[in-house]
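[1] Make a model of this:
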Amino acid sequence: MNMGTSMSKKGEHNYSATVVWTGNSGDGTKNYRAFSRNHEITCGNKPIINGSADPAFLGDSSRYNPEELLLSSLSACHMLWYLHLCADAGITVSNYTDNAEGRMIETNNGSGHFDKVMLKPIVNIGADDDSELARSLHDKAHSFCFIANSVNFAVECEAEIRCG
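    Next up is the predicted model:
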């Protein structure tokens, strides 16, 4: 059984995911346009994530693509660290929305890579909370983010802090 995550020894966390290609329309990968890029992602008993490729690579625009999932992972990890740090610092966050953006560059050989991600969180904090401290905690969250620490491209943050 796929458990999704487990802890083996102190400080070590192991994760698992199952990705199943569901896009065989009968001829398999006979040619590049003969198959769908659709697939399903599962982690244990959690709901299925319907995936595909980016439409630029013949994917289904109604499904999540790996690039969107990478961007979402960076955004979510930053947010979770930020909320933790605000709670520890006595800052009350009442709302947090990130409109993250990422840029992937295709190379001449057909491969590609992300070269930049910009997180753009809009954070509402309590009227009496320290907005400068709230702003500075984004830097600390970034330094702690497991996902940002695992990628080889720039992850930047332009946060907007709203009091009240």
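[2] Please make it C-alpha for all contacts and neighbour counts, starting now.
    Fine.
[3] Contacts only, for residue 121.
    Residues near residue 121 by Cα atoms under 8 Å, 6 or more residues apart in numbering: 96-100, 157-160.
[4] Over to residue 54?
    Residue 54 makes contact with 60-61, 65-67, according to Cα under 8 Å, 6+ apart.
[5] so who does the closest residue to residue 18 other than its chain neighbours touch?
    Once its chain neighbours are removed from consideration, residue 18 has its nearest residue in residue 42; the separation is 5.2 Å (Cα to Cα, 6 or more residues apart in numbering). By Cα under 8 Å, 6+ apart, residue 42 lies in contact with 17-19, 48-49.
[6] Another sequence for comparison is provided below:
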Amino acid sequence: MPKEHIYRVSTVWTGASQGTTSSYQSYSREYTASIEGKPLFVGSADPTFRGDRHLHNPEDLVVIALSACHMLSYLAICVRNRIRVIDYSDEAVGKMAYKDGKMKFIEVVLHPKVIIKAGDDLQSAIAAHHQAHQECFIANSVAFPVLNEPVVLEFNDPQASNLKNF
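    The predicted structure is shown next:
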């Protein structure tokens, strides 16, 4: 595996077509981000900062990246440990606040809910969340705590019988 990975993104402020930055209240925060060979991504600022609430914002992307990276790390660990994951979901929550005189993320809490095949090692499946956190490239790159509060059930668990309510 290469020791270095490069990711290239082209970001364009498309809001320029709606006018210049003549005042904080009036300019559009809309932008696109493109990566060769992938669908176009359209984003904006958070509504708190006069952005479009219908578009993704950079803060959303930080939380999505942490949640997805943890999930992908977890699934890889489960494969290596012969734990068969049937279902995985997460309701991640990022919190920003003023700290040290700056608005910043102060924590992200992941709430992964996992169902594994009955008979697989439940304790190992639970412990794999700690290892996933240690292996997650994104969590290793941020300067705030990333916590996880996982729930792991076996498929034959009565609570897991209806995956939609899990």
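[7] Now list the buried members of the contacts of residue 121 of the first structure.
    Of all the contacts of residue 121 of the first structure considered here, the ones buried according to neighbour count by 16 or more other Cα atoms under 10 Å are 98, 100, 157, 159-160.
[8] Now the two most distant members of these.
    100 and 160 (12.7 Å; Cα to Cα).
[9] Mind listing the shared neighbours of these two?
    Both residue 100 of the first structure and residue 160 are in contact with 120-121, where contact means Cα under 8 Å, 6+ apart.
[10] Next one: the residue nearest the centre of the first structure relative to residue 123 of the first structure, how far apart?
    Per Cα atoms, centre = their mean, the C-alpha nearest to the average position across the first structure is that of residue 73, at 1.6 Å. Shown here: residue 73 of the first structure relative to residue 123 of the first structure, a distance of 18 Å by Cα to Cα, to the nearest Å.
[11] got it, and residue 28 of the first structure?
    From residue 28 of the first structure over to residue 123 of the first structure the distance is 47 Å, taken as Cα to Cα.
[12] Would you map the helices across the second structure?
    Under the criterion DSSP state H, helices of the second structure are mapped to 58-80, 122-135.
[13] As a markdown table, the buried ones among the contacts of residue 121 of the first structure with distance to residue 109 of the first structure would be great.
    As requested, those are exported to a markdown table (distance: Cα to Cα, whole Å):
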| residue | distance to residue 109 of the first structure |
| --- | --- |
| 98 | 33 |
| 100 | 28 |
| 157 | 31 |
| 159 | 36 |
| 160 | 39 |
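[14] Among those residues, which lie within strands?
    Among those, the members falling in strands are 98, 157, 160 (criterion: DSSP state E).
[15] What residues does whatever residue of the second structure lines up with the first one make contact with?
    It refers to residue 98 of the first structure. Under the alignment defined by TM-score structural alignment, residue 98 of the first structure corresponds to residue 90 in the second structure. Contacts for residue 90 of the second structure (Cα under 8 Å, 6+ apart) come out as 67, 110-113.
[16] Not counting its neighbours along the chain, what's nearest residue 33 of the second structure?
    Computed as Cα to Cα, 6+ apart, the closest residue to residue 33 of the second structure that is not its neighbour in sequence is residue 11, at 4.3 Å.
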